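K.L.:
sequence plus predicted model, see below.
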Amino acid sequence: MTLGIETTRCDLFVIGGGINGTGIARDAAGRGLNTVLVEQTDFAAGTSSASSKLIHGGLRYLEHYEFRLVRESLQERETLWRMAPHLVRPLRFILPHHSGLRPAFILRLGLFLYDHLGGRKLLRKTKSLNLRKDPKGAPLKGHFKKGFEYSDCWVDDARLVVANALAAKRRGATILNRHRFLDAVREDRDWRIRVEAPDGKIIEFQADALVNAAGPWVEKTLLSCIMSENAHSHARLVKGSHIVVPALYDGPQCYTFQNPDKRVIFAIPYEDKYTLIGTTDVPFSGDPAKVSASKDEVAYLCAAAGEYFDKAIRPEDVVWSYAGIRPLYDDGQVNPSATTRDYHLDLDVREDTLPLLSVFGGKITTYRCLAEEAMEKLAPYLPISLDDWTGYTPLPGGNLPEDVTPAKALKHFKAEMRTRFNWLDGSIVDRMCNAYGTRIEKLLEGIAGLDGMGIHFGEGLYEAEVSYLVREEWAHTADDILWRRSKLGLRLNQTEQAALAAWLAVRER
């Protein structure tokens, strides 16, 4: 270790600012642990912002007999909806019956289990549809006659990560993005950890326990730690890509499509004007920081959706694509689609002290449960309370009235905010309510009119909001703001994006 460096002491040090890392930091800080989290780039810059944006049970996981995972996921849908009603909302999915694939009775049986495994209370149950008579069948090709409609939830994935980071900070955690983990060694009675700050300065930490939630970098991070022979799990990196095209249909419903390769893809209304289609499952072995949707994947998604939609979908229709790397737990399955989406926590200790907990796999839907299990595994080594608290405590911005459904609470809150800030366009207020929940009041505090919002960068993005994101939510770059704190990158043109980047560069000086 480098001599002469000031050392910060903590109970728990977390590597990785994705959904699992921030979820663990939130849970740990809420149990009284002095917690530090570091992220090498921006929060949710990797896998956690490249999802299908779904809080779902995983209907196809039933085929692989992963009943525990499905049950836990189904239960979490309503838990997360209540915790963050501004970031999570219910969706209805249309599943057409394809005569050449799974029989209709198998689909109905799966959906029956889906309705009853998770103790559904608020979400609507499954029903059968005549796709030739029901308007929801209108976007589909005419030979699809029968279908099913079931419930799951949508989530703003990157904002969910930021909300967990904010919650951890609110409970006393030290949250650092753009700080690169270098290495860690077990030394005497402590983990001694080195981190590189944005300015190149080396910072040293001492910790009683270390969590490796580095996502696709989980094994690389393990190599930077002195481990015992007990750490033996491996990650299987699988790329999932999505495409965004101009809206293919009207209406709020989503579609679930089966494919001959036994994969399932989704078509989801996205950002008012678009349809999101995904995802793929492709083995990956490159640099997780340099990943994009390939031409073959784009063609695959266009063709798969085109088998169902009456409207042709061509690669040239794609206005945006993105890809992420899933660090799945390697369970030995040959087919990437069959590899478990469940999480696996690998605990390595030395002489019953100085634990290193590495996170493999997992999905956004079950991040909170993963964090609780992480706390249980670390409890013998830390001064920790085992009282679970995260499921009934709102995330920042989610503290809306609980005497009505989350959907009604959000609707009433939006109406109130539209009246209160009637000098701002109603669609902008709605977007801010969806993004920040009750924290919109902090964002607009002291502003009495449009003149107080400052520079307008385009599409309702004003200087006041950008300043808030820099000040309160760790945003530094235009990409942080346009693609993670929001999806306004789909709407701002190149000139507007450049103006935002220039403004941020001046502010950073």
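P.N.:
Sure, I can see it. Residues are numbered from 1 along each chain as shown.
K.L.:
CA atoms for contacts and neighbours, from now on please.
P.N.:
OK.
K.L.:
now do the contacts for Asp346.
P.N.:
For Asp346, the contact set (CA atoms under 8 Å, 6 or more residues apart in numbering) comprises Ala231, His232, Ser233, Leu357, Ser358, Val359, Phe360.
K.L.:
hmm, which of the residues you listed are the buried ones?
P.N.:
Ser233, Leu357, Ser358, Val359, Phe360 (16 or more other CA atoms under 10 Å).
K.L.:
which one of the residues you listed is nearest Thr126?
P.N.:
Phe360 (32.5 Å; CA to CA).
K.L.:
that closest one - that's part of a strand, no?
P.N.:
Yes - with DSSP: H, G, I helix; E, B strand; the rest coil as the criterion, Phe360 is part of a strand.
K.L.:
now do the contacts for it.
P.N.:
Contacts of Phe360 (CA under 8 Å, 6+ apart): 213, 215, 218, 233-235, 327-329, 343-346.
K.L.:
what about 6 Å?
P.N.:
Tyr329, Tyr343, His344 (CA atoms under 6 Å, 6 or more residues apart in numbering).
K.L.:
which residue, other than its chain neighbours, is closest to the last one?
P.N.:
By that I understand His344. If the residues on either side of it in the chain are set aside, His344 comes closest to Phe360, at 5.1 Å by CA to CA, 6 or more residues apart in numbering.
K.L.:
A further structure is provided below for comparison with the first:
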Amino acid sequence: MEGSQPFDLAVVGGGINGVGIARDAAGRGLSVLLLEQGDLAGATSSASTKLIHGGLRYLEHREFRLVREALAEREVLLRAAPHIVWPLRFVLPYHTGLRPWWMIRTGLFLYDYLGGRRILPGTRTLDLRHDPAGAALRPEFTSGFEYSDCWVDDARMVVLNARDAASRGAGIRTRTRCVAARRVDGLWSLQTGSGGAFRARVLVNATGPWVSTFLADAVGQDAPTRVRMVKGSHIVVRRLFPHDRCYIFQNTDGRIAFAIPYERDFTLVGTTDQDYSGDPADASSSAEEEAYLLSVLGTYLRAPVTAADIVWRYAGVRPLRDEGLTKAQEATRDYVLELHGDPPLLSVYGGKITTFRRLAEAAMARLRPWFPRLGAPWTAQASLPGGDFPWDGAETLRQELQRRYGFIPEETIRRFVRSYGTLTPDLLGDAARPGDLGAPIGAGLTEREVDWLVRTEWARSAEDILWRRSKLGLRMTEAEVDALRRRFG
């Protein structure tokens, strides 16, 4: 048995919901253990569309509570993490024959006023014949709308929550799979695949698409909520347009797709909604899904985009509450918290990265009877690590760091600001010349940064660094990637 005292709370699952709950609980004075079978954000939470958004299309399904909550969270998260969250304007070209103009305008009016917007600018109409956003579109798209949401580095959002939880005393154990969880003498007894044993007063099942599997295999009970597994796939292509706005495209099947400026030189396109069965770890984009996304681009953009233009693709599986609807895109993105038994087990279903903080608060509210001295909610006013600067202060921070570390290229300093924010000096320390950062690995990555990510952010493989702690995998050569892999053995 590792440790003589039981933890107050054990969380299984290192995605956004798991780390959000661990952070909230640790900040309220609970002793917390988080177990993750792989890497933080190793599945669904690094496979999102990278948006902090209210969900304009959810208004069609009358999910007003979810939309209101998500809209309000945009500016909370923008203030908490201005290095990895920033405002983004969305261009919605009007497509005759699909949703009528009045319906879109009404939806955007609600979107502007449901969430108490203070920072983000509101909706405006566009004449795409003269607006620069129209240059990339086919000539039949002459008008449209522009509104606000936010972009997020989803995997870094997970890691920063884990860092903050750890700074408040939480134990974060990656590559540690919980294989058995049983109620023994009024406590949860947990066994890991590596032979570790832990005890906890309360267990949280935040395993994402494995939520039902964990209940069946580790806990030995059936899931009380039916789960619908929905796969979302994305493709990344070379930059398709010169401006920094995002497009939201309607399609004739009722779905929508985004074309988002990505990592300065690329465009991210997604997502699909497709029912999925099988191991979520095996999810990948299919040729059919990629053809679908390319066809949406072909409907709207002047320049053709083909499969040969795809430089990266990824897919993730979302565990949504099954309400028996016929279309995957109609399944609710709202979250469900199921609490049962004593000692209690709280299982998390659904949710989206935008509302993870509110989900964590709701989880703590459900668990308050077991922790009568639980502290008050606190995360709404707290910065995430590296985010303690004004929401619009990234450029000022870049200039300060450029003056201090003038030997580092501007592009790399800009990446540091957008990844690590005010933690950048912790990474760079007193470095005064390139050699102080160790050997270069590729695309601005150095030995010092790799070592720092291993020491402070639980990075244990080349993939952890190239596709979750950063997206440098888009820029590094095959030889550079192989060298980094050899470094990890």
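P.N.:
Nice, thanks for sending it over. Everything numeric in this text was worked out from a predicted model, so none of it was measured.
K.L.:
in strands, which of the contacts of Phe360 of structure 1 appear?
P.N.:
If you go by DSSP state E, the contacts of Phe360 of structure 1 have Tyr329, Tyr343, His344 in strands.
K.L.:
would you format these as JSON lines with neighbour count included?
P.N.:
Compiled in JSON lines, those are given as follows (neighbours: other CA atoms under 10 Å):
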{"residue": "Tyr329", "neighbour count": "22"}
{"residue": "Tyr343", "neighbour count": "19"}
{"residue": "His344", "neighbour count": "22"}
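K.L.:
between the residues you listed, which is nearest Ala371 of structure 1?
P.N.:
Nearest member of these to Ala371 of structure 1, counting by CA to CA, is Tyr343, at 10.5 Å.
K.L.:
could I get the contacting residues of the closest one?
P.N.:
By CA under 6 Å, 6+ apart, the neighbours of Tyr343 of structure 1 are Phe360, Gly361, Gly362.
K.L.:
tell me which residue is most central in structure 2.
P.N.:
Asp154 (2.7 Å; CA atoms, centre = their mean).
K.L.:
so where's the longest helix in structure 1?
P.N.:
helix 67-83 (DSSP state H).
K.L.:
what stretch of structure 2 does that one fall on?
P.N.:
On the basis of TM-score structural alignment, helix 67-83 of structure 1 is assigned to residues 64-80 in structure 2.
K.L.:
other residues contacting that stretch?
P.N.:
Ile52, Gly54, Val85, Leu114, Gly115, Thr354, Thr355, Ser383, Leu384, Gly387, Trp391.
K.L.:
could these be laid out in a markdown table, adding distance to Ser167 of structure 2 and secondary structure?
P.N.:
Shown next, in a markdown table, are those (distance: CA to CA, whole Å; DSSP: H, G, I helix; E, B strand; the rest coil):
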| residue | distance to Ser167 of structure 2 | secondary structure |
| --- | --- | --- |
| Ile52 | 25 | strand |
| Gly54 | 30 | coil |
| Val85 | 21 | strand |
| Leu114 | 35 | helix |
| Gly115 | 31 | coil |
| Thr354 | 23 | helix |
| Thr355 | 22 | helix |
| Ser383 | 13 | coil |
| Leu384 | 11 | coil |
| Gly387 | 15 | coil |
| Trp391 | 23 | coil |
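K.L.:
what about the helix or strand Val230 of structure 2 falls within, how far off from structure 1?
P.N.:
Using DSSP states H and E, Val230 of structure 2 falls within strand 227-238. Strand 227-238 of structure 2: mean distance to aligned residues in structure 1 after superposition is 0.6 Å, counting by mean CA distance after the TM-score superposition for structure 1.
K.L.:
after that strand comes which helix or strand?
P.N.:
strand 246-250.
K.L.:
which elements pack onto that next one?
P.N.:
Secondary-structure packing of strand 246-250 of structure 2 (3 or more CA pairs under 6 Å, 6 or more residues apart in numbering; DSSP states H and E): strand 85-93, strand 256-262.
K.L.:
now distance to Thr106 of structure 2 and mean neighbour count too, for those strands, in JSON lines please.
P.N.:
Shown next, in JSON lines, are those (distance: least, CA to CA, whole Å; neighbours: other CA atoms under 10 Å):
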{"stretch": "strand 85-93", "distance to Thr106 of structure 2": "14", "mean neighbour count": "23"}
{"stretch": "strand 256-262", "distance to Thr106 of structure 2": "18", "mean neighbour count": "23"}
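K.L.:
picking that back up, ok, of the contacts of Tyr343 of structure 1, which one's closest to Val195 of structure 1?
P.N.:
Phe360 (22.4 Å).
K.L.:
now which residue in structure 2 aligns to that closest one?
P.N.:
Per TM-score structural alignment, Phe360 of structure 1 is aligned with Tyr349.
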